[in-house]
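Undergrad: sharing a sequence plus its predicted fold:
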Amino acid sequence: MPDAIPAFRPDRLGKDVLAELPAYDLIELFFFAYRDFVSDPDRILDEYGFGRAHHRVLHFVDRQPGLTIAELLDILKITKQSLNRVLKELIEKDFIESRTGTSDRRQRLLFATAQGHDLALKLAKLQTRRIMRALSELDPDGKKHVSGYLLRLIDPDDRAHVERLVFGDGKT
């Protein structure tokens, strides 16, 4: 059996070495945290025949009523082809509705239906419980530090855009 790779300890390294050593402990913690973060919603989504892609689409459409398909594609960083199947299912099962744009009739504006909003809220509440439980074990500035850390994981060229979506007016 190969030797275990020690945990990443940036406090014991010079900055020039940081980029050379894999942060296996943090990488794995991130994988495990994500696994558990999505596990509760996954069980509920499965009851509808939906997956994580459906969850992401429903989440952003519910949070930003009137979102255009182009804006949603930009948020999710996926192709139109990838979105089409998921969006079609959500529309056919009455979780999302697509309306013609008011100023540009070629635009399709997306809205969560009452059923879609209820599901999005149910999933968000599950994930919020997990997040709040973890934050409750941190000091009072914990949320600020976690938010800052997550924001810094986002590519620098997309960070301002994400900040506007999450903390600002919501429009892309």
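TA: The structure has been received and is ready for your questions. Here the structure is a predicted model, which is why all the values come from computation and not from measurement.
Undergrad: could you use CA atoms for every contact and neighbour count after this?
TA: Will do.
Undergrad: what about the strands in the protein?
TA: With DSSP state E as the criterion, the chain has strands at 67-68, 96-100, 108-112.
Undergrad: any idea which of the ones you listed gets closest to residue 137?
TA: Residue 137 lies closest, by Cα to Cα, to one member of these: strand 108-112, at 34.2 Å.
Undergrad: structure two is appended below for comparative analysis:
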Amino acid sequence: MVTPTKPLAKTPAARPVVEADRLTEAIELLFFAYRDFISDPDEILARYDFGRAHHRVVHFVGRNPGITVAELLNILRITKQSLARVLKQLIERGFVEQETGKQDRRQRLLYLTAQGRELEQRLAAPQRARVAAALEKAGPGAGEAWRTVLLELVNEEDRAEVERRIAKAAAEQR
């Protein structure tokens, strides 16, 4: 006969272990969720011999038409050399175009071409569907909770800038 045990959370000494286990589980779920969240776009990108860096560039250029290379470097936090390689491929293959800045001729302003916009939509569609389904299943208030958790995962000194960028991009998309 098995005797029932008391839940660990009721004993004061066990609370930190339970909390650590919950946090470890949350981290692990984030890893699995990210793996699956990017799986559909990864398949699409592979058809073009592109990788995740290409996806991020297409996403942020699509959300911020006319973004400068410097701004994109700030968002992605990758080296100039890495961005240059990815941009070169996207430009040569007709997904991104660059223009010289009108006020500052040293600036390179980036835009998606029609082909780039189509790729951005193909990459985003399965991700939008996955997030929409998850939020619907999670129930009322899940969207705001999701946003709060993700925003709190962003470094504190970057949060205001991230929120500003998201709001600006959303306003320009309307």
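TA: Good, I have the coordinates. Bear in mind the structure is a predicted one, so any value in this text is a computation, not a measurement.
Undergrad: picking up where we left off before, how about the strands of the first structure, which one is nearest residue 134 of the first structure?
TA: Closest among the strands of the first structure, using Cα to Cα: strand 108-112, at 29.3 Å.
Undergrad: give me the contact list for that closest one.
TA: 58, 61-62, 64-69, 95-101 (Cα atoms under 8 Å, 6 or more residues apart in numbering).
Undergrad: on that earlier part again, the strands of the first structure: which one's closest to residue 169 of the first structure?
TA: Of the strands of the first structure, nearest to residue 169 of the first structure by Cα to Cα is strand 67-68, at 12.5 Å.
Undergrad: name the helices or strands packed onto the closest one?
TA: The contact analysis (3 or more Cα pairs under 8 Å, 6 or more residues apart in numbering; DSSP states H and E) places strand 67-68 of the first structure against strand 108-112.
Undergrad: average offset between the strand it packs on and the second structure?
TA: Here the mean offset of strand 108-112 of the first structure against the second structure after fitting is 0.2 Å, by mean Cα distance after the TM-score superposition for the first structure.
Undergrad: number of residues surrounding residue 150 of the first structure?
TA: 9 (other Cα atoms under 10 Å).
Undergrad: how about it, what's its match in the second structure?
TA: Counting by TM-score structural alignment, residue 150 of the first structure corresponds to residue 150 in the second structure.
Undergrad: now for residue 41 of the first structure: which residues touch it?
TA: 123, 126-127.
Undergrad: among these, name the ones in helices.
TA: Judged by DSSP state H, helices contain the following of the contacts of residue 41 of the first structure: 123, 126-127.
Undergrad: do you know how far the residue most central in space within the first structure is from residue 127 of the first structure?
TA: For the first structure, the residue nearest the mean C-alpha position is residue 56 (6.4 Å; Cα atoms, centre = their mean). Separation of residue 56 of the first structure from residue 127 of the first structure (Cα to Cα, to the nearest Å): 13 Å.
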